[in-house]
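Novice: Mind looking at a prediction? Sequence and model below.
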Amino acid sequence: MSSSVPSLANLLKQTDIEDHEEVLEAADATLKQSKGDLDTQHVRVIALLKLDRYEDAVKALESGGAKLKDRARLEHSYALYKAEAAEIAREGSERGFQHVEAQARYRTEDFRKAAELYQQLASRPEDDAEADLRINTGAVDAQLEWSGLGELVRKKKPGREDLEAFETAYNAACGCIARGELGQGEVLLKRARDLCNALEDLSEEEKQAELLPISVQQVYILARLGRQDEAESLARGLDVRSVPDASTRHIAQVNGVAASATPSNPFLAQRLVTKDLQTLKPDYPFQFQSSILNQNRYATDLQALKFGGTADSIATLISKQTSPNLETFHNSLSVVNAAAHARCQTGKEALKHILPLLEKRPTDVGLILTIVQLYVLTGNHASAIKLLEGFSNRLEQSGSAAELDVRFAPGLVGATVSLYRSQGRRGHEESELAKAATHWRRKTKERPAGAVQLLKAAGGVLVESSEAEHQKLASNLFTELHNQDSDDRYAAAGTIAASPNTASPTQTASLTPIERLVAGIDVEALENAGIAQPTPTSGAAVTTRKRPAEETKPKKAKKIRKSRIPKEYDPNKAPDPERWLPLRDRSTYRPKGKKGKARANLLSQGAAPAGDSDGSRPGTPGGEVVKAKQQQGGGAGKKKKGKGGKW
């Protein structure tokens, strides 16, 4: 071993620490003379790692034997960088092993464990660069959001320190995009671009390499926001071939096709989008990215009118999966399969082709939700509710723990509750939420994403229920949520609302004071406006409307225009109450002349006919008048004798 020390010292003297190629060449030259030189072997492994030649580093460690592996355990775990890396790094107690394990967990998509490791490292920074820890933590938080584990992210809103470097700004933007906050994500991406351009220690080539992923993400945001022209312009300006990462390069090509404002040739789009993702290794995309890319591939197949082939190939994949399940990719395949059978039609015509599939796959969650959506689009809410209720009853009767988890999945419960609410079925809504809350209360460690939000929603509805059992359940729910997170204002407010008599000062202290909430409210205006009545929903019982509060202020008299005032109008004189009646119907009307008096006698009931003193003839009864007219008709009542006729 003593003979190897001078050779290693000469090796380090002859090379520059930044020139890893020369280090590798010198190490190879030394090992030709002394193959068992452990120090030189160690230096060679480090040089291979610096050159990103991880497979060669693993081979060098394997050929070096157990002594080299034991000495270079950290380098060995870093070279593997996958599942084996995490297992090897776990055996070490040094801080470097935790970094390697966290990065390995990140690449194997074990984001929960990676987040725990980075939280431990951040709690005692020691000699680590604080910026590096912040960058890695931000990347893990973004992946937690994408994978549906957003409740594990402690920091939702980007801080001031996240805007100091382009890497942290980019990770914060990715987190916002995963949560659906596209506007905030666009602002952060622009900030990341400006910070990257302002760096002086990077060359132009290095800047362009860093800006490419930012631009690809911007194309995605612009397309999602409906700004197709901007997205297409930015996508055309990208040099996609220069993207070093294979998965990022493929995603940039897909986003460029999707961002096109004008419809492209579906067969050409299919050719560009369709790609075997296995060929992207070792830069293999994450699972959520692979799921979206596969969905895009099937969507282009449907646009190319390949309905039969798409339906058959997806049916084969669906048959290999257990049903029911809540996997996003599996359920998305069911949706595409239904679209292929319906030949991309919607409405009642699509239901004719999709409903027969339900007999073959009665527990397929994706298929059931597709049919429910079609029922809602056609206005048939009753059939949608009946379908979901039948599916839920089948899962409850099975008694399987896995199927019960599917039955009370937050998404399915939310869909059912929304349908009940649209029909005004308050009792069914409360019963559904009570069942779901009772189920997830028993599972504190195996709750899916969204279970906490479901428990909060259930508590908010059940606290207003008229049933004592529901009110007690709401109180227990809010108490447990408040004990788990004392900073949660919603849980604190719910605890006070459910049990106002047992509220503690710590609970009320976390809430906004009432004086601050009611500041600026005009109480008098609210009282004058009366009680607002909600618009009754379809199917809901119509409630009795209460009259609004009487107005206390006197109304101003309306001013009448002069053109509408009569010439002889006297404001001090009371108007005639019979002024709206016709003249002959007024009590003051007196007919003039013989005809007028006779007409008045004729129309009056029980009146005696006028005497001769008035100089008029007596009134003739109606029947006689008609008879007299017939007699005086000038022969109108006689039959004419026809020409040439015989009597």
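Specialist: Right, received. Where do you want to start? Bear in mind the structure is a predicted one, so any value in this text is a computation, not a measurement.

Novice: all contacts plus neighbour counts: C-alpha atoms, from now on.
Specialist: Will do.

Novice: How far off centre is stretch 38-57?
Specialist: 48 Å (Cα atoms, centre = their mean, to the nearest Å).

Novice: Pull out the buried residues from that stretch.
Specialist: 38-49, 54, 57 (16 or more other Cα atoms under 10 Å).

Novice: how about the helices of the stretch 1-150 of the chain, start to end?
Specialist: 4-14, 20-33, 38-50, 54-71, 73-80, 83-90, 95-107, 111-123, 130-146 (DSSP state H, counting those that start in this stretch).

Novice: I'd like to know which elements the third one is packed against.
Specialist: Contacts defined by 3 or more Cα pairs under 8 Å, 6 or more residues apart in numbering; DSSP states H and E place helix 38-50 against helix 4-14, helix 20-33, helix 54-71, helix 73-80.

Novice: again with the second one
Specialist: When contacts are defined as 3+ Cα pairs under 8 Å, 6+ apart, helix 20-33 sits against helix 4-14, helix 38-50.

Novice: now the angle from that helix to helix 4-14?
Specialist: 150 degrees (axes from the mean of the first three to the mean of the last three Cα atoms, to 10 degrees).

Novice: another structure for you, compare them:
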Amino acid sequence: MASTNSSLASLLKKTTTDDHDAFLQASEQTLQSSKDDSQAQQVKAIALLKLERYTDASKYFEQNQRLQKELPEAYAYCLYKSGNFEGAAQIASGVQESRGAQHIALQAAYRAENWDVANQSYEKLMKQRRPDEEFDLRVNKLALEAEGLWLEKLSAAAAPKATRQDLDAFETAYNAACISVSKGQLLEADVLLKRAISTCEHHAELSPQDKAVELAPLKAQRVFVLQKLGNSEEASSVAKEVEAILDGVSVDAATRKLAQNNVTTTAGDITNPFITHKLFNQSSLPKNERLFSNQSSALTSNERTIQLQTFKYDGLIAAARKRLSGDSLPSVSSDVLLMSMFSAAAHARSEVSKAAINKVLPELEKRPNDVGLVVTLVQMYVLIGNTTAAVDLMHTFFTRLEASGTEKDKDIRNSPGLVGLMVSLYRSQGRRSQLKQELAKSASYWRSKSKAPPSLLRAAGVALLESSNSEDAKAASEIFDKLYSQEPNDRSTVAGYVASHASAPTSDIKSLATKLTPISDLTAGIDIDALENAGIPQSANALAIAQAGQGRKRAAVDSLTSNKKKRIRKSRLPKDYDPNKKPDPERWLPLRDRSTYKPKKKKGKKDDRTQGGGNVNEALDISKQPTGAGSEVVTGNTGGGKKNKKKGKK
């Protein structure tokens, strides 16, 4: 063993610290003569990692358990680079004395989207931070905040705004932009991304090739933001820059795939879906490459949308049948929901009609607890205008989940997405009482849980505050009590907390109320006189018609002050009508009641005619008819009139 080690040492003396190929070659030569040489095994493992041959390194570690124990930090790093983030975090967290292992544990938990563990690892590193780690920890902190917002572990109010220090480096500026994207503040995100791109382009220590590698994700992210902002022209321009970078330098597979996706979706001039399919599949991800869940969902959605456009219905149905054959339903995971939705679209052949719904309903009989299938059918019913059927379907689904009795099914039944869908359906039908009941019911369920969804509780609290019922007011107060304990710095939560306790304010409530924006500031820019002069607000449709000068309704006119004569149609005027002749004011009275009436003295004749000229038959006066059993009131021609009728053809 000593002679072998000396041979390896002599070989290593001839290499430099950056000559990892030479290290690998020397270790392999030693292992040919001595397979169990511990030092040679360690050198080979480190050399493979330095050469970024992570697949080979992973296999080598798996074949040697002793090496895993001797180099736990290197083994954890190998698992991390191979995409096994959970395994890497577990191994690294066991190496307490290694600072490098603690950083690996943080990164692995972050990539595994285990946000709580990652945040704990960050806090542990911050307690014993070193001066040379300040920048890296700052980058990690911003990345954790962005991920916390995506995973809804943090509220938008809890994530701080970008500082001046964040703008000094492109890494921190980029992560700050990602925070703005997750908040929905796209204009702010675009400003931060432009700053990050400019800082990277003017970086003094990076070579042109390194700059291009760093600029690829920055510009690809900006393409996404510009698309969301609707700035398609600038998005296409930046997409061309991204495409040039991808053609010129080698970037990692994940960045290339995501950037290529954004470039392809920006190319609006492509009308042939088969060309889009070809462009989308130009780059692929290796099996050990894992994306974040939000990235993976977007890519999967785009891929299956293209499959629908290229009529690959049978393939989508077969893939869904294989994926959804297990007992995992109901589920609200993104991949299961997407698979169910696209499977339903494939069964409907991308159509929305009664016939298409009838093609999808048999699938619901096979998978009655498929959340994605139910949501898709609800959307189809709404699109054809049958909101009642959509509400009935949701009622049936909720009843089925409640009857199951399992905690998982109850959580899904009261999930914010499904409750929000039901509330939207109620709102479209104007059913405000059922809307409040649904929100109150879900809020009551989540109040007993340790981690309640703030968005649902806040919506329920606001809806109950609008009620005049004392029980609803009490429920709103309890909801905002729980919200305030979770998010004491959220302004909307503080406002709801103050409003729900306004009937019996305490000193704490009064002090919180002073921190809210005063009403005078909120109404400072409102012109009351202009509002009064404007009158009752009109709908957008009515305003558009008024501006076009094609109003279908005439404005109201005061009949007492208007001198404009009403125009009468000629078809309603008599043939001998003379506009210059004043009409008889007594023309509506019967002839015998008019002042000009002079009866004709003819024997046996009475002039009881009305304006229409008909005679009044007093015999038909009901008050003069006989009463009693068998009497009958005659209101038309009697049978005697049939004598003059001619027989019709049979």
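Specialist: Good, I have the coordinates. Just so you know, these numbers come straight off a predicted model, no measurement behind them.

Novice: Need the TM-score between these chains.
Specialist: TM-score for the superposed pair, counting by TM-score structural alignment, normalised by the length of structure 1: 0.73. Supporting figures: 553 aligned residues with a Cα RMSD of 4.4 Å.

Novice: returning to that earlier point: between the helices and strands packed on helix 20-33 of structure 1, which gets nearest to V335 of structure 1?
Specialist: helix 38-50 (45.0 Å; Cα to Cα).

Novice: With distance to A261 of structure 1 added, can I get the helices of the stretch 1-150 of structure 1 in TSV?
Specialist: Output for those, formatted as TSV (distance: least, Cα to Cα, whole Å):
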stretch	distance to A261 of structure 1
helix 4-14	58
helix 20-33	48
helix 38-50	44
helix 54-71	42
helix 73-80	44
helix 83-90	43
helix 95-107	35
helix 111-123	36
helix 130-146	27
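
Novice: out of those, which comes closest to V413 of structure 1?
Specialist: Nearest to V413 of structure 1, of those and by Cα to Cα, is helix 130-146 at 21.5 Å.

Novice: Give the buried residues for that closest one.
Specialist: Quick answer for helix 130-146 of structure 1 (16+ other Cα under 10 Å): 133-146.

Novice: Would you reformat the helices and strands packed on helix 20-33 of structure 1 as JSON lines and include distance to E430 of structure 1?
Specialist: Converted to JSON lines, the helices and strands packed on helix 20-33 of structure 1 look like this (distance: least, Cα to Cα, whole Å):
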{"stretch": "helix 4-14", "distance to E430 of structure 1": "75"}
{"stretch": "helix 38-50", "distance to E430 of structure 1": "60"}
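
Novice: out of those, nearest to E116 of structure 1?
Specialist: Nearest to E116 of structure 1, of these and by Cα to Cα, is helix 38-50 at 26.2 Å.

Novice: Stretch 470-486 of structure 2 vs structure 1, mean deviation?
Specialist: For stretch 470-486 of structure 2, the mean deviation from structure 1 after alignment is 1.9 Å (mean Cα distance after the TM-score superposition for structure 1).

Novice: who's in contact with that stretch?
Specialist: Identification of contacts with stretch 470-486 of structure 2 by Cα atoms under 8 Å, 6 or more residues apart in numbering yields 440, 443, 447, 454, 457-458, 460-462, 464-465, 467, 493-494, 496-497, 500-501.

Novice: Any of these buried? List them.
Specialist: Counted by 16+ other Cα under 10 Å, the contacts of stretch 470-486 of structure 2 give 440, 443, 447, 454, 457-458, 460-462, 464-465, 493-494, 496-497, 500-501 as buried.
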